[in-house]
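Enquirer: Quick one, fold the following:
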Amino acid sequence: MPTFDDPVADADELREAVRGLAHATRTIDDPTAIYAVLGSISSALASLSQCLHQLGEFHNGPTRKQAWMNGDANAGRAASYRESWELQRAAEMIHQIAECVDRAHEIEATIAYDVRDYPSFAPVQRSTHQPGMSL
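Expert: Model (predicted):
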């Protein structure tokens, strides 16, 4: 369950949730679930992009002036700048990936699946014979 105030715990939970999703999508028994899965992935990618932007902004603020590497303030500020740059780039890349997933989600909404191709979804054949009645 997300804490909404502990980034380490929430990041650990994200890792486990994505690992679980990777495991769960190895086989798709219900193709109609793909639409909902893509919608959730799309939302998660938007939040992940926002998170990376926010982490990058952390290094653009006062923290950059306070960063040190082996006692060298200039090296610390340079490293902080490079980290911010990489996080901002990653956030933009994820934003582009999210747009691709959004388009796939829209396309998925137009696909229909034939239940005959998925026996577990075929209508159950019920007998019209009622107990106690003769045939």
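
Enquirer: contacts, neighbours, all on C-alpha from now
Expert: OK.

Enquirer: Next, P31: secondary structure please.
Expert: Under DSSP: H, G, I helix; E, B strand; the rest coil, P31 falls in the coil class.

Enquirer: Excluding covalently adjacent residues, which one is nearest to it?
Expert: Spatial nearest neighbour of P31, excluding adjacent residues (C-alpha to C-alpha, 6 or more residues apart in numbering): Y113 at 7.3 Å.

Enquirer: Show me what the top helix by length along the chain is packed against.
Expert: In the chain, taking DSSP state H as the definition, the longest helix is helix 73-108. When contacts are defined as 3 or more C-alpha pairs under 8 Å, 6 or more residues apart in numbering; DSSP states H and E, helix 73-108 packs onto helix 33-58, helix 62-66.

Enquirer: Provide a list of residues in contact with Q50.
Expert: Counting by C-alpha atoms under 8 Å, 6 or more residues apart in numbering, Q50 touches A91.

Enquirer: Report the separation between E106 and S42.
Expert: Between E106 and S42 the computed distance is 11 Å (C-alpha to C-alpha, to the nearest Å).

Enquirer: Also this sequence, please, to line up against the first:
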Amino acid sequence: MPTFQDPVVDGEEACQALRALAHATRSFDQPAQTYAVVGDVLGGLRSLEQVLEQLASAHTSETAIARTDDGDPWAGIEEAHAAASALRRASTLVARAGLAVDQASVHSGRIAWGTDTPAALIPLTESIAPRIDADDSFQRATGRSSFPRAVTTRPRRSGMSL
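Expert: Have a look, this model is predicted:
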């Protein structure tokens, strides 16, 4: 149960909750359940973004007492600022992931899951699925797809930009 006051205990609990969610989402009894889980993940990402910003601030708010293991205060301050910078960068990336999950939530919310899968639709879904968002920079390059990517007229961006 969350304490709302002990970041170490609550951090461990959040880690275990995410681990349990990773295990539980290996399969769904009803595909309609995915919408609620996507919404909860979005809420979690927004909280994680805030946690990362607060951790960054904690690293720089008390630099006067920062030291390395060998007692060097200047190196301790440098490490505190480097950690804060990395945490802020992670917060920005989590915010970007939140935008993508929000977009997924919008699409997921438009689905009215039926009870049967007509056999005639199976070949159609197999040919359409690889073309959806073919130029999406968030997609992982797996190289496993046997379907050709859709041809686009605009150049594909490499990497992530903010």
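
Enquirer: ok, back up a step: tally of neighbours for the residue nearest to P31 of the first structure?
Expert: 10 (other C-alpha atoms under 10 Å).

Enquirer: and it, which of the three is it?
Expert: Y113 of the first structure - assigned by three-state DSSP - is coil.

Enquirer: quick one on the thing from earlier: compare the helices and strands packed on helix 73-108 of the first structure and report which one is nearest to E99 of the first structure.
Expert: Smallest distance to E99 of the first structure across those (C-alpha to C-alpha): 8.0 Å, for helix 33-58.

Enquirer: how distant is that closest one from the center of its chain?
Expert: 5 Å (C-alpha atoms, centre = their mean, to the nearest Å).

Enquirer: Identify the residue nearest the residue most central in space within the second structure in space, chain neighbours excluded?
Expert: Central residue of the second structure (C-alpha atoms, centre = their mean): A97, 4.6 Å from the mean position. Closest residue to A97 of the second structure apart from its sequence neighbours, by C-alpha to C-alpha, 6+ apart: L45 at 7.7 Å.

Enquirer: I'd say that neighbour and L93 touch.
Expert: No. Judged on C-alpha atoms under 8 Å, L45 of the second structure makes no contact with L93 at a distance of 10.2 Å.

Enquirer: neighbour-wise, which of those two wins?
Expert: For L45 of the second structure and L93, the more surrounded residue by other C-alpha under 10 Å is L45, and the numbers stand at 20 against 15.

Enquirer: How much space separates that one from V38 of the second structure?
Expert: From L45 of the second structure to V38 of the second structure the distance is 10 Å (C-alpha to C-alpha).

Enquirer: repeat for F4 of the second structure
Expert: For F4 of the second structure relative to V38 of the second structure (C-alpha to C-alpha), the value is 24 Å.

Enquirer: okay, these two: which has more neighbours?
Expert: Legend: neighbour count by other C-alpha under 10 Å for F4 of the second structure and V38, higher for V38 (18 against 8).

Enquirer: list the contacts for that one?
Expert: By C-alpha under 8 Å, 6+ apart, the contact list for V38 of the second structure reads 101, 104-105.

Enquirer: Try it again at 7 Å.
Expert: For V38 of the second structure, the contacting residues are S105, by C-alpha atoms under 7 Å, 6 or more residues apart in numbering.

Enquirer: Looking at the second structure, name the residue matched to R19 of the first structure.
Expert: Aligned counterpart of R19 of the first structure in the second structure: R19 (TM-score structural alignment).

Enquirer: nope, Q96 of the first structure is what I meant
Expert: So Q96 of the first structure corresponds to R96, using TM-score structural alignment.
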